[in-house]
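Engineer: for reference, the sequence and a predicted model appear below.
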Amino acid sequence: MAYSTAARIADEARALLLAEGLEAVSMRRVASAAGITAMAIYRHYPSREALLGAVADQARAEITERWRHRPRQATPRAELRSTLNAVLDLALGQPALYSLLTTDSPSDSADLNWDPRAGKSPVLDAVAAAIDEGMDDGDFPPDDVWQVAVTIVGMLHGLISLHHAGQLGLSDPEFRVLCGTSMTRLLDGVAPQPAAEPVEPVAP
């Protein structure tokens, strides 16, 4: 298949995004990098939002395909850990792309009628599959699979957003540990040991 101008434009936009961040991706700069005029780019993408949407769709498709061929882990918990690490690899290694995929990109996830079961999120799909398997095996108590998956992904995304904003004061390795322990707390619950009952003094 021939390498189309539209594909070249999207690739250049993605390269600029990864190198300099979202704010650097302007139609003029992308057109220059792709070797076309600033006006010609609009024949392929009517707006910057449309271009960023194409970049996000391409990246999402690549992630979905890559994750589809990941080795399956031995247990549902191990599969959840593998998914968590894959998300962190993206979020910490390519933060601008992660931000585009989760917050900055116009997508169906911004629609109030968005259905998490529609297969449009590789992260949700992977988490839901592991939760479903764990419930079938008795590793997790019965519950609404998709609500649990959304809760896990929402927790992880919230932590990543705080980390990207520098509000946690953690290094990347320390942040990975926090995410792992947070996943454990979510799955097992926060159950502190009961306080010891006071012992009454014995009268002499």
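Structural biologist: Now that the structure is in, tell me what you want to look at. Residues are numbered from 1 along each chain as shown.

Engineer: from here on, contacts and neighbour counts on C-alpha atoms
Structural biologist: OK.

Engineer: can you pull out the helices in the chain?
Structural biologist: 5-20, 27-34, 48-68, 76-93, 95-99, 122-137, 145-164, 172-188 (DSSP state H).

Engineer: would a markdown table of these with distance to residue 107 and mean neighbour count be doable?
Structural biologist: Converted to a markdown table, these look like this (distance: least, CA to CA, whole Å; neighbours: other CA atoms under 10 Å):
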| stretch | distance to residue 107 | mean neighbour count |
| --- | --- | --- |
| helix 5-20 | 16 | 19 |
| helix 27-34 | 19 | 19 |
| helix 48-68 | 7 | 17 |
| helix 76-93 | 18 | 18 |
| helix 95-99 | 13 | 21 |
| helix 122-137 | 14 | 20 |
| helix 145-164 | 16 | 17 |
| helix 172-188 | 26 | 14 |
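
Engineer: let's bring in a second one:
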Amino acid sequence: MSTSTAYHHGNLRAALIAAAEALLEKAGLEGVSLREAARAAGVSHNAPYRHFPSREALLAAVAAAGFARLAAAMDTAEPGSRAACRAYLGFAAAHPALYRLMFGPGLSKDAHPELRAAAGAAMRPLRAISAAGASREAAVGVWALLHGLAVLLADGQLADDLAARPEELAEVALATYGAGLRAAAAAPGSG
């Protein structure tokens, strides 16, 4: 590791989170340990324990930082807009291992309040769809569409030509879903 990315008497916690995320993206979940994060950050193998009592605590902090970045990406767009949805999908495509950690079953949000709070904040832009006139159920449908596409991208399940256009995939899926909602609302007996 270059000394320019190693920890140098700054924020050790942030340096360890960044090192663990880099390990996650490079080697997957099994490649992340407190010892490896310490090595990547350029500190002793005991240093992480000042901030993280366990590997799970470190991973929860990495996931919380990921949710904060996801929220920031979506916050650049109007809440509940298609641009926010595209930002969600773009984040997942750009950070597949981190996305899997954030939404995977390995971490309990109830066991990590910081993670629960960060996840809740990241979902606010999607919940804004409800405030824009759609039902809560419709907002969950939008999230389900985006999450499904994001998992397909993160797991490499889409053809290369489709995976190269995540924002376009989001647009088509959201337009199709919106058309279905409008058709259902206009159907006799739906009101």
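Structural biologist: That came in fine, so what should we check first? Because the structure is predicted, anything quoted here is derived from the model rather than measured.

Engineer: can I get the helices of structure 1 in JSON lines with distance to residue 105 of structure 1?
Structural biologist: As requested, the helices of structure 1 are exported to JSON lines (distance: least, CA to CA, whole Å):
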{"stretch": "helix 5-20", "distance to residue 105 of structure 1": "12"}
{"stretch": "helix 27-34", "distance to residue 105 of structure 1": "16"}
{"stretch": "helix 48-68", "distance to residue 105 of structure 1": "6"}
{"stretch": "helix 76-93", "distance to residue 105 of structure 1": "15"}
{"stretch": "helix 95-99", "distance to residue 105 of structure 1": "8"}
{"stretch": "helix 122-137", "distance to residue 105 of structure 1": "16"}
{"stretch": "helix 145-164", "distance to residue 105 of structure 1": "15"}
{"stretch": "helix 172-188", "distance to residue 105 of structure 1": "24"}
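
Engineer: the ones you listed: which one's closest to residue 106 of structure 1?
Structural biologist: helix 48-68 (6.1 Å; CA to CA).

Engineer: now the angle between helix 27-34 and that closest one, please.
Structural biologist: 60 degrees (axes from the mean of the first three to the mean of the last three CA atoms, to 10 degrees).

Engineer: quick one: distance of helix 48-68 of structure 1 to the chain centre.
Structural biologist: The chain centre lies 12 Å from the centre of helix 48-68 of structure 1; the measure is CA atoms, centre = their mean, to the nearest Å.

Engineer: do stretch 100-120 of structure 1 as well
Structural biologist: That offset, for stretch 100-120 of structure 1, works out to 12 Å (CA atoms, centre = their mean).

Engineer: so which bits of it are buried?
Structural biologist: 100, 101, 102, 104, 105, 106, 107, 109, 116, 120 (16 or more other CA atoms under 10 Å).

Engineer: the residue nearest the centre of structure 1 - nearest residue in space that isn't next to it in sequence?
Structural biologist: The residue lying closest to the centre of structure 1 (CA atoms, centre = their mean) is residue 87, at 5.2 Å. Excluding the flanking residues, the one nearest residue 87 of structure 1 by CA to CA, 6 or more residues apart in numbering is residue 123, at 7.5 Å.

Engineer: is it true that the one you found touches residue 85?
Structural biologist: No - if you go by CA atoms under 8 Å, residue 123 of structure 1 and residue 85 don't touch, sitting 11.1 Å apart.

Engineer: what's near enough to touch residue 92 of structure 2?
Structural biologist: By CA atoms under 8 Å, 6 or more residues apart in numbering, residue 92 of structure 2 lies in contact with 98, 99, 150, 151, 153, 154.

Engineer: relative to residue 143 of structure 2, how far out is it?
Structural biologist: Going from residue 92 of structure 2 to residue 143 of structure 2 by CA to CA, to the nearest Å gives 13 Å.

Engineer: quick one on the thing from earlier: mind putting the buried residues of stretch 100-120 of structure 1 into TSV with distance to residue 149 of structure 1?
Structural biologist: Listed next are these as TSV, based on distance: CA to CA, whole Å:
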residue	distance to residue 149 of structure 1
100	21
101	18
102	16
104	22
105	21
106	22
107	19
109	15
116	9
120	14
